[in-house]
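*Asks:* Give me the fold of what follows.
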Amino acid sequence: MSSHASNLSRRAFGGVVGASATAAALGAAAAPADAAPGTVERPFRAAPGRTAKRPNILFILGDDLGWADLSSYGAPHIKTPNLDRLARQGVRFTDAYSGSATCSPTRFSLYTGRYPGRTAGGLAEPIADRSVGLDPNHPTLASLLRGAGYATALIGKWHCGYLPDYSPTKSGWEEFFGNFGGALEYYSKLGLGGEYDLYEGDVREGDAEYKDLRYYTRILTERASEYVRRDHGGHPWLLNLNFTTPHWPWIADGDEKQSAEIVRRIKSGDPRALFHTDGGSVEKYTEMVQDLDRSVGQVLKALTESGREHDTLVFFASDNGGERFSYNWPLSGNKTSLQEGGIRVPTIVRWPARIDGGQVSHEPVFSPDWTATLLEIGGARPAPAYPLDGTSLAGYLLRGEAPPAERELFWRVRGERALRRGDWKYYRGQGGADQLFDLAADRREQADRAADRPKLLAELRSAWERTDGELLPYPER
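*Replies:* A predicted model of the protein is given here:
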């Protein structure tokens, strides 16, 4: 952590402080996203000396959920009591990032622990056809944990390639129930190509007599609850629970009439029907986020009833920044952009056996770090031929060790580049101009410091270009 970040952390969280003290330290505009109203939060401090068996891992992803879309992150109009409770019981990260600005490459970075640009499939932003996917020969979080004795399952959105060449069951997950594509209509399960996209393993349910046409989030919640309650024969388990909520189309539970209209458009050949650019609202989006919160609460209730809550590490995050109706204040940008609003995401970690609750961490972290962390906690070794780009946070989270030394978090999408070192962020957007921002003082990325810090700008640009030189080039369009 940089000295600037360390000073900010001491100033804002030098002891046990409440929301009002946080507001005074960080400024009125920043306060809502850094403190849940009415709560007392402590700076992060590990609880060394505790021992526990290898945990079950419940890894939950929301889809296109903005950084401040939870009430514990500052949303004034969205109520998320279950996720707020999860944050109070564990650690809430304020400076956590996705591996990319869209869902496919972020999922690649999470599953492989590497930059998306190290693999051909990760260059698709996002995957839109059957030409690329996650190579079944590439080690994954699931395959490595499975090799270390974990049971593994993925429930929900895959979006890392299509059959016949790519699927979760080819990449380390023993069980899969969900959709392959990037979006689907919540009732009919029709995907972007008009296909029925709900699978049990590698078999499409639509090929049989039975189809589950209930609201998709209800189905995923039910399946995940069954999995966490199940007897796994004494084996620890990894469950990747990938909701599609609150991704478009903007359909909440009970919106059968809106569903029928979108299905009609899909079947009439409208390729843009699922994008739902003529629908949605802040109110509808709020309804969908609150439904996601209830669904997570139901899965956590099932976990509690199973008697395994104490020994289960629960992780919650979004796959990238928010979309049209997200509440991202004070961040700039949305999904697809490498501005903060496109890549900074709400992130919560809870493990009762090893981590105290009510804590907040300001450490900059991103998706590949969680791969490295979970592999270490689960007793699995990375494959030497596929070195990780993330840094394990296990020592920081569990043993009271110092946070990772100041390092560089790297992002690349077509037409944009970004790199964070400490509090400083180098950014080049679609306009082509290099910019430099001090995120501790300017999370909104409005005060470009490039002119008064030319040496630092040059250093960060060179660092970005060194990493970029190691990655695969984007294919010509």
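
*Asks:* switch to C-alpha atoms for all contacts and neighbour counts from now on
*Replies:* Fine.

*Asks:* Which residues does the longest helix seen in the chain contact?
*Replies:* Using DSSP state H, we find that the single longest helix of the chain is helix 282-306. Residues outside helix 282-306 that contact it (CA atoms under 8 Å, 6 or more residues apart in numbering) are 62, 65, 69, 77-83, 217-218, 221-222, 224-226, 228-230, 245-246, 250-252, 309, 325-326.

*Asks:* go with 6 Å
*Replies:* Applying CA atoms under 6 Å, 6 or more residues apart in numbering, the set of residues contacting helix 282-306 from outside is Ile78, Thr80, Asn82, Thr221, Ser225, Val228, Arg229, Pro246, Ala252, Glu309, Phe325.

*Asks:* just stretch 60-68 next, same as before
*Replies:* 74-75, 241-247, 315-323, 326-328, 345-346.

*Asks:* one more to put side by side:
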Amino acid sequence: MRCCFRFLWFAFFTSSILCLTRATAQPSVASDPPRLNLLVIMADDLGYGDLGCYGSSVHRTPHIDRLADEGMRFTDFYVTSSVCTPTRAAFLTGRLPRRCGSPGVLWPTSTEDALPNVEVTLAELLQDAGYATHLSGKWHLGHGKPEHLPQAHGFDHWYGMPYPNDMTAGHPQETRRREAWPPMPMMLDGEIVEQPINVNLLTQQYTADAVNFISKHHDRPFFLFLAHAMPHAIIGASPDFVSKSQNGLYGDSIEEIDWSTGEVMRALKAFGIDDTTLVLFTSDNGATHHVAHQPDEVQRWFCADMTSGSNAPLRGGKQATFEGGVRVPGIFRLPGVIAPGKVESSPAIITDILPTMLDYLKIPLPAERVYDGRTIRPVLESLGSRDETDFIFGGNEATGIRSGKWKLQLPKQPSWMLPKLESDQPLLFDLNVDIGESNNIAEQHPEIVKQLLRKMQTYEAETETR
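*Replies:* Next comes the predicted model:
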């Protein structure tokens, strides 16, 4: 695969030279400043503590760490849910999962379920503004009908998988759910181009597709969503990365994602657009820990490396809305706008991306629609703070809420694989002094508990028809 990239880079630099030659042959004319591009790199099931810039000592992530050095690293960046589908829907719509009609995980047999077409996505809004829009990687917002696919939600083109790489024929979950799944397909604009996939090559394939998109669209504004498959099970890495990390196949897959980030950034710089591209690196939820709590016969159903991720110093992980499930890496880079090396402690959430991008483009939010996200442009530019709102976590039902320093967690475990909680009553934590959610202080603050419960109940009442 590396030889493939050497060829690609020869083609890209040749294209750059031709573009520069054409530019110098034309008389100079006044032009408007270039519009902002948007690149969102989303890992799948990457833990809060899995990157060097977030404290990892077992994963080498120099390219992602460089993004943090050149931009802003949030310590309190959140997603709306601790599983795939609801977070991705919330990112693209700026709305919480129940509000946008995508509260639960979609399975291969979920052929009638999808992100509702009445929802207006960030891709659609940018497409209408003249942007080239592209998805490289995992979709997971509907696959049963053409109107469920990315092109029906604002993406010009899509290369990737319709759902996670473990939802494939022969996986133990297929047997447990008593369903019949097809081999995992790779799709190009809705057509199957490979089946089954090779999980070891996914990061290479998505990277090549993303870089190819940049090479073709560097001369116009674009939105590129690079949605990696890794380190979600079934974990894989290409031969150049296998057995190279200090943390098994899980670490190998993360170090390959870091390499991928470097390649995409190199493409932006090669075409002179890295300073006009807002880059976000994040994850759709925290790392998986729940399998470790189960008997050996259950663990054998899953890839052993699934438990190698780190959400340190947070509690919990994927499937639950403790901090380890919903607080994720959040790194923003935009030279000349975002000061380099800034560590930001104010909270932000994935639903903020849509209103933030529209703020930069001076595009108003669509009317007659409730948006849960808020622009964080003042935060990114160190000019002010985000409008203070509560963060509600969960999918089909709200199971957690952060309000200022307070975090309320309901005693509900959304997966049969998770460990038993210490209480059957709501748990309350002060995140200012207890980031690990180890000291339940609900009994000391009953009024805070009641207040936060009311907010969660109000949200569920508002969204019960969806």
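
*Asks:* Work out the TM-score between the chains.
*Replies:* Overlay of the two chains. TM-score (TM-score structural alignment, normalised by the length of structure 2): 0.79; 396 aligned residues with a CA RMSD of 2.9 Å.

*Asks:* Heading C-terminal from the longest helix of structure 1, find the next helix or strand.
*Replies:* Going down the chain from helix 282-306 of structure 1, the next helix or strand is strand 312-318, by DSSP states H and E.

*Asks:* Thr245 of structure 1: what's it in contact with?
*Replies:* The contact partners of Thr245 of structure 1, taken as CA under 6 Å, 6+ apart, are Asp63.

*Asks:* Mind telling me what it corresponds to in structure 2?
*Replies:* Taking TM-score structural alignment, the alignment pairs Thr245 of structure 1 with Met230 from structure 2.

*Asks:* my read is its match is in a strand, agree?
*Replies:* No. Going by DSSP: H, G, I helix; E, B strand; the rest coil, the assignment for Met230 of structure 2 is coil, not a strand.

*Asks:* picking that back up, which of the contacts of helix 282-306 of structure 1 sit farthest apart?
*Replies:* Across the contacts of helix 282-306 of structure 1, no pair lies farther apart than Arg229 and Phe325, at 34.7 Å, counting by CA to CA.

*Asks:* Walking through the stretch 1-150 of structure 2, point out its strands one by one.
*Replies:* For the stretch 1-150 of structure 2, the strands defined by DSSP state E, counting those that start in this stretch occupy 37-43, 72-78, 132-137.

*Asks:* Which among the ones you listed is found nearest to Ala320 of structure 2?
*Replies:* strand 72-78 (13.3 Å).

*Asks:* so what corresponds to Thr121 of structure 2 in structure 1?
*Replies:* For Thr121 of structure 2, the residue aligned by TM-score structural alignment is Thr140.

*Asks:* Hmm, that match is touching Tyr111, no?
*Replies:* Yes. Between Thr140 of structure 1 and Tyr111 there is a contact under CA atoms under 6 Å: 5.1 Å.

*Asks:* Between those two, which has more neighbouring residues?
*Replies:* Neighbours per residue (other CA atoms under 10 Å) separate Thr140 of structure 1 from Tyr111, with Thr140 holding more: 27 against 23.

*Asks:* what sits against that one?
*Replies:* Thr140 of structure 1 sits next to Tyr111, Thr112 when contact means CA under 6 Å, 6+ apart.

*Asks:* Show me what Asp389 of structure 1 aligns to in structure 2.
*Replies:* Under the alignment (TM-score structural alignment), Asp389 of structure 1 maps onto Asp372 of structure 2.

*Asks:* number of nearby residues for the closest residue to its match other than its chain neighbours?
*Replies:* In space, and not counting its chain neighbours, Asp372 of structure 2 is closest to Arg95: 5.0 Å by CA to CA, 6 or more residues apart in numbering. Residues near Arg95 of structure 2, counting by other CA under 10 Å, number 27.

*Asks:* Arg95 of structure 2 maps to what in structure 1?
*Replies:* Arg95 of structure 2 maps onto Arg114 in structure 1, with residues paired by TM-score structural alignment.

*Asks:* do the same with Gly325 of structure 2
*Replies:* Superposed on structure 1 with TM-score structural alignment, Gly325 of structure 2 falls opposite Gly342.

*Asks:* Mind giving me the packing neighbours of the one helix or strand that match maps to?
*Replies:* Assessed by DSSP H and E, Gly342 of structure 1 sits inside helix 340-343. Counting contacts by 3 or more CA pairs under 6 Å, 6 or more residues apart in numbering; DSSP states H and E, helix 340-343 of structure 1 packs against no other helix or strand.

*Asks:* how close does that helix sit to structure 2?
*Replies:* Mean deviation of helix 340-343 of structure 1 relative to structure 2 after superposition (mean CA distance after the TM-score superposition for structure 1): 0.4 Å.

*Asks:* Residues contacting that helix, please?
*Replies:* For helix 340-343 of structure 1, contacts defined as CA under 6 Å, 6+ apart pick out Tyr97, Ser98, Ala101, Asn320, Gly321, Leu331, Ser332, Gly333, Asn334, Lys335, Thr336.

*Asks:* so where do the strands sit in the stretch 351-466 of structure 2?
*Replies:* Under the criterion DSSP E, counting those that start in this stretch, the stretch 351-466 of structure 2 contains strands at 391-394, 398-403, 406-409, 427-430.

*Asks:* quick one: buried residues of stretch 221-239 of structure 2?
*Replies:* Neighbour counts over stretch 221-239 of structure 2 (16 or more other CA atoms under 10 Å) mark 221-238 as buried.

*Asks:* rewinding a little: which of the contacts of helix 340-343 of structure 1 fall in strands?
*Replies:* Secondary structure from DSSP state E places Tyr97 of the contacts of helix 340-343 of structure 1 in strands.

*Asks:* before we move on, the earlier item: pull the number of nearby residues for the match of Asp389 of structure 1.
*Replies:* Using other CA under 10 Å, Asp372 of structure 2 has 20 other residues around it.
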